[in-house]
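# Could you look at this predicted model? Sequence included:
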Amino acid sequence: MSDPVTADPMLRAFLLDRLGLRGPLWAADMAARSAQDLGMIQIDSIRVTGLRNHEIAWAARTDAPVADFYRLLYDARGMLETHYPIFATRRDWLPWFLKDFGKTISADRLAEMRPLMRRLTRHIAEHGPVSPADFQSERVTGGFNTIKATTKALEYLFYLDKVQIAGRTTHFHRLFDLTERIAPELLRPVPEWRRKSGLFFVQSALSVLKLATPQQLAERTAHHIGSWRGGGLPMARLLVAKARERGLIVPIPFDGKEMHLALQSDIDAFASRATLEDDVVRLLPPLDNLLFSRRRLTELFGFTYKFEAYTPQHQRRFYFALPILYRDAIVGQIDIKKGGAIWQILDLDIIAPVPLDGLRGAIHRLGRIAGAGEVKSSNRLAAKWRRGLSGTISF
């Protein structure tokens, strides 16, 4: 869905640049460091395209193999996976994000689960990382309905900082290992001054968004604080105002209305890249960092995105629609499904000019990364796009 765009194009260029979606793709030797600068990358298990959300987000920014993302996450551990919402998150942020999460567990429920938690802890200490799939147990309340008691116990151990997500199985099940093996610094207390200030949550929120109105930043700050700490949006607004007073976040200088905030470090980094030209066509995942604030996406790009994967089939047009980014515009969206070696374009909605060759290159490149050998197009597509986008993927 497209709406009129009234925002300064420089704002869009700034946002895309700081999110790694403008200019040349990241060089392979810089990809891990650049990914950490995003702060968070959302992880999702849906794999209808042959690639998961975080894998598409990685591919939209770099030609480095997707395996390099997993090495960053589970080997080098420059980022660590949090449980819910499921993000790859900068490791140095986690002492502040994860602390106090255990307070969400009721005392009675915790007492009931402790014997099982102790058994699981001993098992991990003796045998190494485990997946919930490794155990059979009774089902208890949890998840979307019920969940295995062992799975719930592992989640409680995570909430209490006893275990961390150490990797994924071939079926993408989480692997849990002891925190002392994965990130022992998480066992140390958070400095009291940092706990009290709350400004870390504002700065981390803006590090993720890169550009935000005060309201958008307050909403993201509340998300970073977490509902279990209390305060909600009113506290987040006060913290944003406090961060502005202290100069920790600043109005972006080329926004005449001074309604958008950014970190000074991002403003400085953009200064030398403002005139950079970009002709790369990119396919973005539904949960990309650019879409973390859907209101901002609409305001800056005139494009309203709806993630329809959980919408009843008869009420949706797309299932896993990928927004198409060209230069500083969202030019459409595409719905693709992988079956065997075929990357099938189910539907395509083009709302602004995009070069056919550039779009074909983006589709075929991502199809190649997904392991497809051929692109086929549904008859829903206009003949121009069907002919121009279909064909054998070259390797």
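Perfect, I can see it now.
# only C-alpha atoms for contact and neighbour calcs from this point on.
OK.
# how about the helices in the stretch 51-200 of the chain?
Secondary structure of the stretch 51-200 of the chain, counting by DSSP state H, counting those that start in this stretch: helices at 53-59, 66-74, 94-98, 107-127, 149-159, 179-182, 192-197, 199-209.
# Out of those helices, which is closest to F172?
helix 66-74 (11.8 Å; CA to CA).
# Show me the contact partners of the closest one.
Helix 66-74 is contacted from outside by 32, 55, 58-59, 77-81, 88, 166-167, using CA atoms under 8 Å, 6 or more residues apart in numbering.
# one more structure, for comparison:
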Amino acid sequence: MTHHLTRDEARRIVVRAQLLDAERPSDVVEVAEQLCSIKIDPTSVIAPAEHTILWSRIGWSYEAGQLKKAVELDKALFELDGTFRPASLLPLMLPWMRTRPVRHSTKEWLAANEKFRAEVLARLRGEGPLLASDIPDTAAVAGNDEGGWYGPNQVPRMLEFLARTGEIAVVRREGRHRVWDITERVFPQDLPEYEPAEAKRMLDERRLQAAGLAKAKSPWTPVGEAGQPATIEGLRSKWRVDPDALAHLDDDTDGRVALLSPYDGMLFDRPRLRDIFDFEYVLEQFKPKPQRRYGYFAHPILIGDVFMGMLDAEVDRENQVLRVNAVHELIPFEPEEDEMVRGEIADLGEWLGVRVAEF
């Protein structure tokens, strides 16, 4: 059976799946279990992405220490590829990590650095946990750094490769620096085992749970054949919808204002934003200043299920002030909406522990 959704229904499904409706979650683990991934990024114009993402869901009661506790003490979350993920995903991801495709250039680099790889693993096994700076670079050959991410030191490159294949993992962070160890001492050893095909099917279901609604065969939100087929009024494309989201489609809930980090998972699938929300989102962080319309790191403003504005703000840490450079109204605010946005900005300042400058 194919479900036929209106645009309003489609938006409501996505907003609820992303925990951006009025019914806020209560803690970090609940958010991670639903969203499946929380982006880590140090850009701190207002606050690092991982903390803003959690605050925009949980609200005033969220504190940064809660995330650290969930990752490092409770082991309810783990870090991989620049994101925090719930530990419940580990048994679904490990089969893919162990058989993950490797580019030809990476294979050549690994073949030339087989001894280096063994030395890194041996040092972690014997001395870990360790920072990257604790491990000597004994690589025979440097990899091609086209993106400019690594620099000449080959240790970070090797550590990230070993993490992606499930051989090592991040055990904690010291500031923004990752501390590494072998997975046997980081991940639980009593995890259920799944065949790769079964693990992929279950992982697709979890991705769809987080998305609520995804375009079939989307490279941005890959969900395979999870869920049920759907169409959306006015759109020719085919979609997959989470059955549980459909079951709760008619539940009463109020909307609210959400200020979203530019690295929020809600914004990742740009084609879906355009198709369902009529929102063309462009991160202007890497644009020359004269070409920016909304600001270096402007945060989209979601009111209910409509993207109505962009917040250009930054924390002046020296003076402990949140400076609001502009609130761009993509759709003119009604007086009540303006009051709600100002209230959310005030809450943001209170959460950050700074005063909000007049705007």
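On my side now, so go ahead. Everything numeric in this text was worked out from a predicted model, so none of it was measured.
# so what number do they get for TM-score?
After superposition, the two chains reach a TM-score (TM-score structural alignment, normalised by the length of structure 2) of 0.82; 337 aligned residues with a CA RMSD of 3.1 Å.
# Just the strands from the stretch 201-350 of structure 2, written as ranges.
Along the stretch 201-350 of structure 2, the segments classed as strands by DSSP state E, counting those that start in this stretch run 213-215, 228-232, 239-241, 257-259, 299-303, 306-316, 321-329.
# Can you name every helix or strand that the second one contacts?
Strand 228-232 of structure 2 is packed against strand 3-5, strand 239-241, with contacts defined by 3 or more CA pairs under 8 Å, 6 or more residues apart in numbering; DSSP states H and E.
# What are the contacting residues of it?
Outside strand 228-232 of structure 2, the residues within contact range by CA under 8 Å, 6+ apart are 1-7, 10, 237-243.
# ok so, going back, tell me the most buried of the helices and strands packed on strand 228-232 of structure 2?
strand 239-241 (a mean of 25; mean count of other CA atoms under 10 Å).
# List of residues touching it?
Strand 239-241 of structure 2 is contacted by residues 208, 212-216, 223, 225-232 when judged by CA under 8 Å, 6+ apart.
# What of stretch 36-44 of structure 1?
Residues contacting stretch 36-44 of structure 1 (CA under 8 Å, 6+ apart): 19, 52-54, 57, 78-79, 85-90, 204, 207-208, 287-289.
# How about stretch 121-133 of structure 1?
Here stretch 121-133 of structure 1 makes contact (CA under 8 Å, 6+ apart) with 150-151, 154, 166, 169, 173-178.
# could you redo the last one with a cut-off of 6 Å?
By CA atoms under 6 Å, 6 or more residues apart in numbering, the residues outside stretch 121-133 of structure 1 that reach it are 151, 174-177.
# do the same with stretch 148-167 of structure 1
Residues outside stretch 148-167 of structure 1 that contact it (CA under 6 Å, 6+ apart): 74, 101-102, 117, 132, 137-140, 175-179.
# which among those residues end up buried?
Applying 16 or more other CA atoms under 10 Å to those, the neighbour count classes 74, 101-102, 117, 132, 175-179 as buried.
# Redo those residues as a markdown table? Include distance to L356 of structure 1.
Shown next, in a markdown table, are those (distance: CA to CA, whole Å):
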| residue | distance to L356 of structure 1 |
| --- | --- |
| Y74 | 38 |
| F101 | 49 |
| G102 | 52 |
| M117 | 56 |
| P132 | 46 |
| L175 | 43 |
| F176 | 45 |
| D177 | 48 |
| L178 | 50 |
| T179 | 49 |
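# Strands - which of these land there?
If you go by DSSP state E, these have 175-178 in strands.
# Which single one of those residues is nearest to W385 of structure 1?
Nearest to W385 of structure 1 out of these is L175 (CA to CA; 42.7 Å).
# corresponding residue for the closest one in structure 2?
When structure 2 is aligned by TM-score structural alignment, L175 of structure 1 is paired with V179.
# mind checking how far its match is from D134 of structure 2?
Going from V179 of structure 2 to D134 of structure 2 by CA to CA, to the nearest Å gives 10 Å.
# circling back to that earlier point, tell me which of the strands of the stretch 201-350 of structure 2 sits most buried.
Sort the strands of the stretch 201-350 of structure 2 by mean neighbour count, taking mean count of other CA under 10 Å, and strand 213-215 sits at the top with a mean of 28.
# quick one, what contacts P48 of structure 2?
Contacts of P48 of structure 2 by CA under 6 Å, 6+ apart are 41-42.
# what's the counterpart of it in structure 1?
When structure 1 is aligned by TM-score structural alignment, P48 of structure 2 is paired with R52.
# likewise S261 of structure 2?
Using TM-score structural alignment, S261 of structure 2 sits opposite P285 in structure 1.
# Could you do V341 of structure 2 as well?
Per TM-score structural alignment, V341 of structure 2 is aligned with L359.
# Tally up the residues packed near that match, please.
Using other CA atoms under 10 Å, L359 of structure 1 has 21 other residues around it.
# what about the closest residue to it other than its chain neighbours, distance to I334 of structure 1?
Leaving out its chain neighbours, the residue that sits closest to L359 of structure 1 by CA to CA, 6 or more residues apart in numbering is V281, at 6.0 Å. V281 of structure 1 sits 13 Å away from I334 of structure 1, going by CA to CA.
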